[in-house]
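1. The sequence and its predicted three-dimensional model are supplied below.
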Amino acid sequence: MTDILCIGSVLWDVIGRSPLVMRQGSDVPGRITRLPGGVAMNIAMALVRFGLRPSVLTSVGRDAEGDELIAACERLGVDTALAYRSDDLPTDRYMAVEGANGLIAAIADAHSLELAGAKILAPLYDGRLGSPDTPYKGQIALDGNLTQALLEQIALSPAFARAELRVAPASPGKAERLTPFLRHPRAVLYVNLEEAGLLCQREFATAADAAQGMMTRGAARVLVTDGGNPAAEGSAAGVVSATPPQVLVTRITGAGDTFMAAHIAAERMGQTGETALRSALTAAARYVSGEAPA
């Protein structure tokens, strides 16, 4: 009964936000929240808001934080029935500090996901969702928090041979993990300008340049964002660009995941090219402005 699988990190996001400009060493008033997060979970939650039914393949501990997280996911409409529950690995966490001038610092403690490794993929091999002989045929949103070895396995495994892969790095620091998908014929890559540069080992001035550069390197299809500057999509039809709406930014964490989910939803509703790109940029702008729910 799932519309799309989201594979990757599902954890607790602990986010401190202040309306003030911050710098290293700042000690300012603000708000601290704890919400379900992680790239895979952020994408899944956004997909629910667009009327889709996502399931997550991830690792969640059998600790108190894990039980609370599973219950919160289910309340939000995200199916966790196939998530791997570890007896000896704790539930992962992410901590970030955001000011009026953007993201100040963040730490992702996703070690349990990395240590669980291929165990989270069992439903795609044991027949519950598919197997190497009868591969899963649907869409998969793939999160770059997985290890390099596991991402390489997914890129080459016959269990994924018929899936459409929508792939996003977890952060610029993990962008190069997506190298196995740079020339993958069924992968759609969602990156920002910095991540595109890291994957291509060069700097780009604009998202359109980056999209063209990634296509030249062999990407089947790519979407590149650049904050409030024009974003671009590169495909066999060429490169198209669109400018995000101007909004007051009140939060950063999860914006790229919302963009990806909105773009997937727009295409499932029949939108294509620049129209789908504009829909996704509008949804991401509403999110960072605080208008759309977290």
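-> Here it is on my side, so go on.
2. alpha carbons only for contacts and neighbour counts from here, please
-> Noted.
3. Could you count how many residues lie near the spatially closest residue to residue 274 that is not a sequence neighbour?
-> Once flanking residues are discounted, residue 274 sits nearest to residue 240: 6.1 Å by Cα to Cα, 6 or more residues apart in numbering. Using other Cα atoms under 10 Å, the number of residues around residue 240 comes to 18.
4. Tell me the secondary structure at the residue nearest to residue 168 when sequence neighbours are not counted.
-> Leaving out its chain neighbours, the residue that sits closest to residue 168 by Cα to Cα, 6+ apart is residue 190, at 5.0 Å. Per DSSP: H, G, I helix; E, B strand; the rest coil, the local secondary structure of residue 190 is strand.
5. Pasting the second one now:
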Amino acid sequence: MTTTTRPDILCIGAMLWDVIGRAPRRMAPGADIAGRIRHIPGGVALNVAVAMARWGLSPAVLSAVGRDPEGQALVAEAGRLGVLTGWLTRDTGLPTDCYMAVEDSQGLIAAIADANSLERAGESILSPLSADLAGWTGPVVLDGNLTEDLLAAIAVDPRLAQADLRVVPASPGKAERLEPLIAARRGCFYLNRLEAEILAGRACPDAATAAEAVVARGAARVLVTDGPDPAAEAVANGPTLTARPPTVSVARVTGAGDCFLAAHLAAALSNQPRQTALRQAVEASAAHVSGKDVP
């Protein structure tokens, strides 16, 4: 460990470089047009951690990052952004992971996530829970870039038995990895409508219906976003809430769900009411899509 600061929250999952190509107009399949390409720190776990730092909290990331130049630069930039990096797994002998996406004026076209190093590191990224972070009872963000086997192990890991788990799939293609946590009735889930439909096993007309369908599968608490349409929060044995995001122009989409989660969790940690927390989350997500960062 290289830090003595006790974190407020643990973010477990992907920490990598995002390579995002963005076109200023609608793209057809096979199109080759001028645009902008950015290299920025990314990965669900790191995105949430960076957003939590903007809310004045001290987040730490548990992930695998190489000792290659890309990894060294990523760790330095994460630290500059307020993220605690002293508990990372570095000595894997593997390169730092990377995510590549193409967006146009309407949103995401396609993306490829190379999280091979994280997947191969496996349970080793959790080793700080047996040392400096033993007895953790605070919030923990889990992202679906973790393997299904590791997520299943986390669901019954005694080191996290008292933790407040906040779970996000990372992409629709990884939503089914969350099944062990639903079966264990662990965690608060943050999903988009497609991810919720995958977990519910059926199509749903809106976020509220989708959130209720995942709760019916066994989850205790589920938040579902639906692009510009109302987001929803459903809980077992309680009312379902909705909130419509502000209308904004789309400047970017990658990371919007991570900003939603961070803003919602920040509100929860300051004991805000459910409706206030949901409103803060949709406003933060919309601000990110518009090109701004909040707070």
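-> Noted; the coordinates are in hand. In this text, all values refer to a predicted model and were calculated from it rather than measured experimentally.
6. Roughly how far does the most centrally placed residue in the second structure sit from residue 201 of the second structure?
-> Compute the mean C-alpha point of the second structure, and by Cα atoms, centre = their mean the closest residue is residue 44, 3.8 Å away. Distance of residue 44 of the second structure to residue 201 of the second structure, given as Cα to Cα, to the nearest Å: 24 Å.
7. Also residue 22 of the second structure?
-> Using Cα to Cα, residue 22 of the second structure is found at 33 Å from residue 201 of the second structure.
8. quick one: which of those two has more around it?
-> residue 22 (22 against 13).
9. Can you verify my assumption that the more buried one contacts residue 100?
-> No: taking contacts as Cα atoms under 8 Å, residue 22 of the second structure lies outside contact range of residue 100: 11.1 Å.
10. Helices of the stretch 101-250 of the first structure, start to end?
-> 111-116, 148-156, 193-200, 207-216 (DSSP state H, counting those that start in this stretch).
11. Please convert these to JSON lines, extending it with mean neighbour count and distance to residue 236 of the first structure.
-> Below are the helices of the stretch 101-250 of the first structure laid out as JSON lines (neighbours: other Cα atoms under 10 Å; distance: least, Cα to Cα, whole Å):
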{"stretch": "helix 111-116", "mean neighbour count": "20", "distance to residue 236 of the first structure": "34"}
{"stretch": "helix 148-156", "mean neighbour count": "17", "distance to residue 236 of the first structure": "21"}
{"stretch": "helix 193-200", "mean neighbour count": "22", "distance to residue 236 of the first structure": "18"}
{"stretch": "helix 207-216", "mean neighbour count": "24", "distance to residue 236 of the first structure": "8"}
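12. Reformat the ones you listed as a markdown table; add distance to residue 231 of the first structure.
-> Listed next are the helices of the stretch 101-250 of the first structure as a markdown table, based on distance: least, Cα to Cα, whole Å:
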| stretch | distance to residue 231 of the first structure |
| --- | --- |
| helix 111-116 | 31 |
| helix 148-156 | 26 |
| helix 193-200 | 9 |
| helix 207-216 | 5 |
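13. what's the closest of those helices to residue 31 of the first structure?
-> When the helices of the stretch 101-250 of the first structure are compared by Cα to Cα, helix 111-116 sits nearest residue 31 of the first structure, at 26.5 Å.
14. Can you report how many residues lie near residue 172 of the second structure?
-> So residue 172 of the second structure, with other Cα under 10 Å, has 18 neighbours.
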